[in-house]
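Chemist: Need the 3D shape of this:
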Amino acid sequence: MEQTKDWELYEAGKRYNNRLEPNYYDTVTANLEFFNGNQWRNLKVEKLPQPVFNIIKRVITFFIASLTSSKSKLHLEPLTDTDLVDGQPSPAEIANAQIQTLFEKFKMDFKVKDALFDAAITGDACAHLYFDMSKKPYGKAFKDIKGEISFELVDGANVYFGNANNPKVEGQPYIIISGRDMVANLKDEAKRFKANQSDIDNIQSDHLYLEQSADAGKIEVEELDIEGDETGKALYIIIYRLNKEKGTIHVSKSIESSYIYKDIDTGLQGYPVAWMNWEKQKNQYHGRALCTGMLPNQIFINRMFAMVMYHLMMTAFPKAVYNADLMSSWSNEIGMAIPVSGLGGENSINNVAGYLNPGNMSNQIIQAIELAMEYTKEMLGASDAALGNVDPKNTSAIIAVQKSSSVPLENPRANLYEWIEDIGQILFDMMGTYYGQRPVVMDIEGMKQLVEFDFNQLKDMWFNIRADVGESSYWSEIAALQTLDRLLEGKYLDIIDYLDRVPDEYIPQKQELISKIQERMQQQEAMQAQQSQPMDPASLIQQLSPEEQQAFQNAPPEVQNQILSQLQTPQGQGMPM
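Modeler: Modelled structure (predicted):
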């Protein structure tokens, strides 16, 4: 069968990966298998034991946990500040609320961890976003509203850049995403896009899985030899191209010899692909994985341990030797009598049998193994202090060492920030392109409400997209809370200003609490205002006893005025005599 033009571009991408030194696909597979503990996969050793001291998994797991110690946050900020318009939230607030909802549906915290594992092990992580018309975001509540943005992680081995020497998504002539799917699903999709019947019939199962990641990616369920059976899988490619005339992204999907759909205008202004490297490499879009540089050290440690174990297995127990001229056999059975003959003359019982002393193993072997493990972790920034494998006597020193050991993570953290912001830019583009008029769930004064919004407005707006991810946002948030606490204790802030600045997740039902405090303060101010108003002279005179009232009536006018002024003061008690 003749290949499509897009498939030829895919084959060119594969040839590029195979030309990299070392081979890209072999490196990715080896890294994945070593991380999973399959570290003797290509070593043929029949007699040696095969121990695995998986330093790779320990270090990578620690790094990922350090980078994702808190939730990922994405903020869209408008060019200028916007307030409520006619009591309705601003477009920026609506866009932020919708992105927060999508992040929850994507389970973004888990997606970030999976992406970081992909980047640390294989060097690359890729987010692919698309608009799925089969989804109903509000279920049966709003039947007319269809379609929602979907998110998937794609292996770096399944992504091909048109300009492989540029790791930036922007400016690429095309981007290809490959994958494998069931033949039945691909045929149904081709029918929905009204492909030619000949193209539909060309969709057949194949065995083009050699470039899939890990050894498990090259093992699939065997096809059943049944007429009409479509349980097999086929390789497909999705290619995104920038149409320079329209300024939008066009997409095609195909198998090797036919198209499922071709040259559809997505309406998007940028590629729906977010790309991240663990460590960027010069003049190529693939990153260098943290795992790659650890493999030689891991192999050395495992081999040395294997030889130490083999030595102990062979020499830990002493070998018995005996004089075959005097004995016919040897037995270690308890209580067993051993016949001996020919002990006359120079032969004695001491010359019959004995034990060979085992050879001593050099202590340098164990020292070399320990140094290899220690230096490997030190060079990566995962020291014992950072991992918590120390006696906590000097806590200040431990904290200082842990902070300094986190410095190697600053570059991956910056790459993660950029990746999250790229996803935010894609979401903003997709919402303005596909959503149209639809309701959005908003939190207004502590109450969840549905707000109608025309997302087409976002096409004419510009927002700055800022990401807060991982450990740094967590500790900066804690520091901000501590500063607010000190300002409140020093009475530089009132309680309302304090609550307005505290993140919502720290105080449940924060808006309701603010409303109750404001209502209580208003009541107290009203009572104080009422108390500060001067009382009516008649009411003051009625507070006096009958004798005091009679004396007040008989007093001269200037004395009466003096008595009334004293009664109006808080200290005024009774009539001065």
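
Chemist: all contacts plus neighbour counts: C-alpha atoms, from now on.
Modeler: Fine.

Chemist: Strands along the stretch 101-250 of the chain, start to end?
Modeler: Assigned by DSSP state E, counting those that start in this stretch, the strands in the stretch 101-250 of the chain fall at 124-132, 148-154, 159-161, 174-182, 233-243, 248-254.

Chemist: so of these, which one's packed in deepest?
Modeler: Most buried of these by mean neighbour count (mean count of other C-alpha atoms under 10 Å) is strand 159-161; its value is a mean of 24.

Chemist: Now do that strand: distance to the chain's middle.
Modeler: 22 Å (C-alpha atoms, centre = their mean, to the nearest Å).

Chemist: Second input sequence below; structure requested for side-by-side comparison:
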Amino acid sequence: MRFDPSPAAIWQKYERDRDYKRSIGLYDRVRRNEAFYLGRQWEGLRVQSLDPLIFNVLRRCVNLFVSMLVSDDVAVRAQPFDMDSAGRRTARILERSFASAIERSGVKALGRPLLKNACVDGDACFYLHFDPTLETGQAIKGDIAAELIDSTNICFGNPACDEVQRQPYLILAMRRDVDEVKKEVRENGMGADEAEAIRPDGDADHLRRLHGENNRVTVLLHMRRTEHGVAFCKTTRTATVMREKELPYRYYPVTHLCWNRVRGSCHGESPLTEAIPNQIAINKLYSMYVQCIKQVAFPKIIYDMTRFPNGWSNDVGKAVGMRGDPNTAIAAAFKAPDISSQVLGLLKQMMTDTAELMGASEAALGTVKPDNTSAIVAVQNATAAPLELTKMEFYRFTEDWARIFLDLMGAHYGIRTVVVPDEDGGEPQRQSFDFSTLAGQDMRLQVDVGAASYWSETMQTMTNDHLLESGVITDPLVYLENVPDYQVRGKHDLLHALRMQRQQQKEANANAEQDQT
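Modeler: Predicted coordinates:
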């Protein structure tokens, strides 16, 4: 089928996807889940008879899930299948390049809001692209940048499939300032007519109503597969921002994470959706419980209105007028029956059951008394077991963006200088590497997440000490190179002195051998 790059055709695809999202209730569900996570749990309700209280069980569970998933470190290792001398050099260069690209893009830091969005909304995405303006510390500019995309702003060509790389096309919707978009139109070499056609969205646009924006326009980034890579174009509803251009990518530069997969849908399901009725019941019961306590907890004065025509007063020292004999005045204190203890017990049980059904037990939340440490650890491990499925999905997501990083490096990096360690233990060397040679190559990509890549400076030093004591390490240079810099003051000077001493020893031995001959 021939592709139509006109703004009207792309906007029609966008509207078709929005209709699908409305049919599954995605917009309302995301808005409601976000409100309950943030604590806005009484919005739209006019309550006059009681004080609206909020006991946010959902946010504590979400924060626990996110912290458990991002507590592990992520390490990426890529190496060619042929590990000869050139392959080992390429592997060392890629290791350093991956580390610097991950640090510069901030993709690890974006993992926290991504997991929060996926847990609250059901799914979330990363969009990875090459930014030619980023500083790299050398003459060549440009590096990989990562952006977080909400589930409501990504459109799948096949909404029944959640696998990104199997999509016929993808559309990313972005809200941007009109002046910024006009500037991009002129930078892309388009005429003044196209720039003037960029106008703010109409009142019918749901995003404008949602955010109250007046000078913003929806820009659609359309991407599709071609014979030689992936083709990109940008449009608004009525104008073209960037004409279609093709880049030699092997993958769509988009990664998608579902918290709970839904069969036959590209969007996942949030654990908050099913727990919101429980949260509403907890808030209502707590509010009614507190209101009842305020009404019946304190005794009330009951008096005979025929004896006290001017009413009763509790003011200190104030005279109270009455009719008849004061000794026969009828004024007594009355205390209503206490509220049933079952209400408070039910509330606590509902809060505990809701958290446990979501996957957060008292041991995981840290609210249990540490009487038996072994039992607590066992309960925590059992609590984390249901989250293993989501953790495996997050690891798969991490491997996907690592492969995209490698794809973008081969397409955009070109020839760059990389500082790599010397195989013989010498000083690190500056080497030039042509990253375009990576384009189209199949790499053995290994993504280590969790304990396999967890790096502790103290643990590394202890391990080196054990290896030295057991005789596995006999060279002091090897030992010092593996010790963290901050633990040995003047480490580099000491390494230099040891290397000079070793060189002098070699020269002395060589001279001695010549004298003997």
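
Chemist: rewinding a little: mind putting the strands of the stretch 101-250 of the first structure into a markdown table with distance to E104 of the first structure?
Modeler: Output for the strands of the stretch 101-250 of the first structure, formatted as a markdown table (distance: least, C-alpha to C-alpha, whole Å):
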| stretch | distance to E104 of the first structure |
| --- | --- |
| strand 124-132 | 15 |
| strand 148-154 | 12 |
| strand 159-161 | 26 |
| strand 174-182 | 25 |
| strand 233-243 | 27 |
| strand 248-254 | 27 |
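
Chemist: which residues touch G359 of the first structure?
Modeler: Shown in contact with G359 of the first structure (C-alpha atoms under 8 Å, 6 or more residues apart in numbering): T315.

Chemist: Quick check: which element contains it?
Modeler: Taking DSSP states H and E as the definition, G359 of the first structure sits outside all helices and strands.

Chemist: what do we get in the first structure for L50 of the second structure?
Modeler: Structural alignment (TM-score structural alignment) places L50 of the second structure against L48 in the first structure.

Chemist: tell me the SS of the residue mapped onto S265 of the second structure from the first structure?
Modeler: Mapped onto the first structure by TM-score structural alignment, S265 of the second structure lines up with Q284. Under DSSP: H, G, I helix; E, B strand; the rest coil, Q284 of the first structure falls in the coil class.

Chemist: If you drop the residues flanking it in sequence, what lies closest to Q284 of the first structure?
Modeler: N165 (4.0 Å; C-alpha to C-alpha, 6 or more residues apart in numbering).

Chemist: The one you found pairs with which position in the second structure?
Modeler: By TM-score structural alignment, N165 of the first structure lines up with A160.

Chemist: Return the residues in contact with its match.
Modeler: Applying C-alpha under 8 Å, 6+ apart, the residues contacting A160 of the second structure are 263-266.

Chemist: Equivalent analysis for D429 of the first structure, please.
Modeler: 268-270, 458-459 are the contacts of D429 of the first structure under C-alpha under 8 Å, 6+ apart.

Chemist: repeat that for 7 Å
Modeler: By C-alpha atoms under 7 Å, 6 or more residues apart in numbering, the residues touching D429 of the first structure are 268-269.

Chemist: Same check on V120 of the second structure?
Modeler: 33-34, 270, 272.

Chemist: nearest to E147 of the second structure, of those?
Modeler: E34 (19.8 Å; C-alpha to C-alpha).

Chemist: mind listing the helices for the stretch 51-200 of the first structure?
Modeler: 55-67, 91-106, 108-122, 183-192, 197-201 (DSSP state H, counting those that start in this stretch).

Chemist: which bit of the second structure covers the last one?
Modeler: In other words, helix 197-201 of the first structure. Going by TM-score structural alignment, helix 197-201 of the first structure lines up with residues 192-196 of the second structure.
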